[in-house]
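Asker: take this sequence and fold it.
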Amino acid sequence: MDENSTAEEMTEFVRQLLREKFTSAEVGITGANFIIEDIGGVAITENEGNGIMSSSFPKTHIVIAGIEKIIPKLTDLDIFWPVLSSHGTGQAITVYNTIFTGPKKGNEESGPEEMHVILLDNGRTNVLKHEIQSDILACIRCGACLNACPIYKNIGGYTYEATYGGPIGSVISPFYQGFEKSAHLSYACTICGKCTEVCPEKIDLHLLLLHNRNLDVETYSKNWIFSVSMNIYKFVTLRVKFFDIGFAGLKNFFISVFAKNVFGQKRSLPPFKKSFRDQYLNKKNKL
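Answerer: Prediction:
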């Protein structure tokens, strides 16, 4: 393909390249937006058509989905499909909504010869053990909280180093990947509550992040060093006069040497500036 190709030419090139891979693949792997209990079906929602091709052309279709994707009845899709599309992409309904109930029958021309559904736990039952945090399993992965989150807008998804980013990822990743690895995500939040406002499932995401922090401190990060550090921090912050000891440059030097990773490698302390008292006095003297 020429480097000066137009957008249309590049799209056509990719379409032809990928279509060949879809039609020649032996195995297709998809996720599932919902798994319907009463009919034993798998519902996939998409706009591109890749899900249909991944499940129709290959001889074997493998579905991998979390246990929270199961819904009781087919009629529940009357609610879930419009809610998912409107909050995820702003559409009344997505372009392709497909339900698979198994491999192709004898008189059918298209579809896989075999279909396998794999239900993932991967930490989800750990979430169920916590009465409050278990609410997060009601998430339908629409992405509305990501679009509203000021943190996500500024740092992007890759920064989270997890399958899910944004508020939803900050809540569930510590359970999926372990608090030792991902607890810091629950602290990367201003608790502004925007995520909770837009969530169609009415999940109190910002409160769940606070509960994650509490769980982290009480269960995973609680040690004598942490306790002593917090007591010192409390003692100092409750007494304003301590903030005026030493000039800003000295404080920043001390922090850079002795407390560089106090919040871990993912976060850094903001630099000290002149105290409000000093700024006020300087301005007053100029007047």
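
Asker: when you work out contacts or count neighbours from here on, use the C-alpha atoms and nothing else.
Answerer: Will do.

Asker: sec struct for residue 162, please.
Answerer: Of the three states, residue 162 takes coil according to DSSP: H, G, I helix; E, B strand; the rest coil.

Asker: and the spatially closest residue to it that is not a sequence neighbour, which helix or strand is it part of?
Answerer: Nearest in space to residue 162, with sequence neighbours left out and distances taken as C-alpha to C-alpha, 6 or more residues apart in numbering, is residue 173 at 6.7 Å. Following DSSP states H and E, one finds residue 173 within helix 166-177.

Asker: can you tell me what sits against the helix or strand following that helix?
Answerer: For helix 166-177, the succeeding helix or strand toward the C-terminus, using DSSP H and E, is helix 179-182. Applying C-alpha atoms under 8 Å, 6 or more residues apart in numbering, the contact partners of helix 179-182 are 170, 173, 174, 216, 220.

Asker: ok, now stretch 37-47?
Answerer: With C-alpha under 8 Å, 6+ apart as the test, stretch 37-47 has contacts from 31-36, 51, 70-74, 81, 94-102.

Asker: one more sequence to fold, the one below, so I can look at both together:
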Amino acid sequence: MSSHQSKAPFPQRVDKALEDSFLREAVRKTQNKLRTGKATAETEMENWEDWRLRAEEIRRHTVENLDYYLDQFTIHVEQAGGQVHFADTSGDVLDVITGVIREKEAKSIIKSKSMVSEEVDLNRVVEEMGLEAVESDLGEYIVQLAEEAPSHIIIPAIHKSRKQVAELFSREAGEELPEETAALTRFARERMRQKFLEADIGVTGCNFGVAESGSVVLVSNEGNARLTTTLPKTHIVVMGMERIAPRWTDLDVLLTMLTRSATGQKITSYVTAITGPRREYDADGPEELHVIVVDNGRSDILGGEYQDVLHCIRCGACINVCPVYRQIGGHAYGGVYPGPIGAVLTPLLEGFDEWEELPYASSLCGACTDACPVRIPLHEYLLDLRADEVEEKRTPWAERLAFKGFGLATENPALFSAGAKGGRLAAGPFTDEEGMVKKGLGPLAEWMETRDFPAPARHSFREWWKKEGREGGD
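Answerer: Predicted coordinates:
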């Protein structure tokens, strides 16, 4: 988990988000815009479900044969002159990167957006070495200056206002900058150009690695990825082990689904394919290419009931339709990956000890599963993770006792009938003139603060049937 993420308990993170009116409005507007773009793209393609099925098939085949395609990818990267490093843990990733830094005697690093580098907390480690690591993606740069983590997979600074950005940039510039967008982007361009020219090492993520050629494919809208991979003498790619496409024809399908699902675009501004370091006849490019294939808990998911979560192509479509994310934003989730995909993936990668609340951060509406371009059954996984927590007895003892009692009561008609009558009597003092329960006791009190609940009927169906139903009464 990034060191910039909040260590506060989940309820406190949620309360903080709910109190931030700008955050909630910004998230609402952005979600609406991205959802509309995706819906338009789906309509234009006409056979969207066929594309989803094809994308799911590609991802399933790839993950089921991951060892074969990783081997093929490695061979072709090395044939093109690159070096491949396999990292089992976040510590192994950092060992490789710090080793390259020391070998090259690097003083500065420029980065393009990489969620996996957030997983291993790369920026903090580099800074502790006395080096500068600068995020070149504009949104990432903003949250870096704010000492925060990204709050969305594709729009990291969704929660920041223009005024807040101006304050951050003014602090960095050492002078007050106007809040106008043109002035702020001009400052960012000038600052980034200097950092690109000074950087000894460029670090990027990897949207897809193409096994048949050993190519690394990056998708961006700002062009910063191309500068990050071109100007520094050394390029380090940090790639999740599952981010493989077997062939270029498969990549075509996955890119088609990625861009349309993320923003509704037919294609992003820049799709960059890198095959090895600079060759003799190349005008530019790095002298060395290091590709770090990261496990960090992914192999534990392989072969298990949650394997399909590794199909994720990081489009953010599930986040853009989630009603929970709509209210609390990304930081409330606490981990690197927010939204439904984070609520599933984070506990699987890091365990329940710190993340047992996340599977419950869902309304189980199923919108995330419907939106996913590779058909990951996210809402079913959330239910399964809840069941896992119950089996491990991670839920409160009072909750377990209550459900055990409920189970016993529903299995016994006499107890069920007695419980129904008791419920009617217990609800009486809390029921208003309109027949709605307005207040609750114990664990129901907080739940009832935002909900109205109809009071139990004066007579149950069983009682009515026994008295009148069999005789055809009203």
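
Asker: ranking the contacts of helix 179-182 of structure 1 by neighbours, who comes first?
Answerer: Neighbour counts for the contacts of helix 179-182 of structure 1 were taken using other C-alpha atoms under 10 Å; the highest belongs to residue 170, which has 26 neighbours.

Asker: that one -> structure 2?
Answerer: Under the alignment by TM-score structural alignment, residue 170 of structure 1 pairs with residue 343 in structure 2.

Asker: what sits against the aligned residue in structure 1 for residue 367 of structure 2?
Answerer: The pairwise alignment with structure 1 assigns residue 367 of structure 2 to residue 194, based on TM-score structural alignment. By C-alpha under 8 Å, 6+ apart, residue 194 of structure 1 lies in contact with 145, 148, 149.

Asker: and residue 194 of structure 1, how far from residue 86 of structure 1?
Answerer: Distance, residue 194 of structure 1 to residue 86 of structure 1, by C-alpha to C-alpha, to the nearest Å: 17 Å.

Asker: my guess is residue 62 of structure 1 meets residue 119, correct?
Answerer: No - in this structure, residue 62 of structure 1 is not within contact of residue 119 by C-alpha atoms under 8 Å, at 10.8 Å.

Asker: show me where the stretch 51-200 of structure 1 has its helices.
Answerer: 77-88, 124-128, 144-148, 150-155, 166-177, 179-182, 194-198 (DSSP state H, counting those that start in this stretch).

Asker: average offset between the fifth one and structure 2?
Answerer: It stands for helix 166-177 of structure 1. Mean deviation of helix 166-177 of structure 1 relative to structure 2 after superposition (mean C-alpha distance after the TM-score superposition for structure 1): 0.9 Å.

Asker: residues contacting the residue nearest to residue 445 of structure 2 when sequence neighbours are not counted?
Answerer: Distances taken as C-alpha to C-alpha, 6+ apart put residue 439 closest to residue 445 of structure 2, at 6.3 Å, once the chain neighbours are dropped. Contacts for residue 439 of structure 2 (C-alpha under 8 Å, 6+ apart) come out as 430, 431, 445, 448, 449.

Asker: mind checking the SS state of residue 439 of structure 2?
Answerer: With three-state DSSP as the basis, residue 439 of structure 2 sits in coil.

Asker: so between residue 62 and residue 119 of structure 1, which is more surrounded?
Answerer: Legend: neighbour count by other C-alpha under 10 Å for residue 62 of structure 1 and residue 119, higher for residue 62 (19 against 15).

Asker: dump the residue contacts of the more buried one.
Answerer: Going by C-alpha under 8 Å, 6+ apart, residue 62 of structure 1 touches 27, 28, 29, 30, 55, 115, 116, 117, 118.

Asker: filter those down to the ones also in contact in structure 2.
Answerer: With both residues aligned by TM-score structural alignment, their matches' C-alpha atoms under 8 Å, the contacts of the contacts of residue 62 of structure 1 that structure 2 also has are 27, 28, 29, 30, 115, 116, 117, 118.

Asker: counterpart of the first one over in structure 2?
Answerer: In structure 2, the residue paired with residue 27 of structure 1 is residue 201, using TM-score structural alignment.
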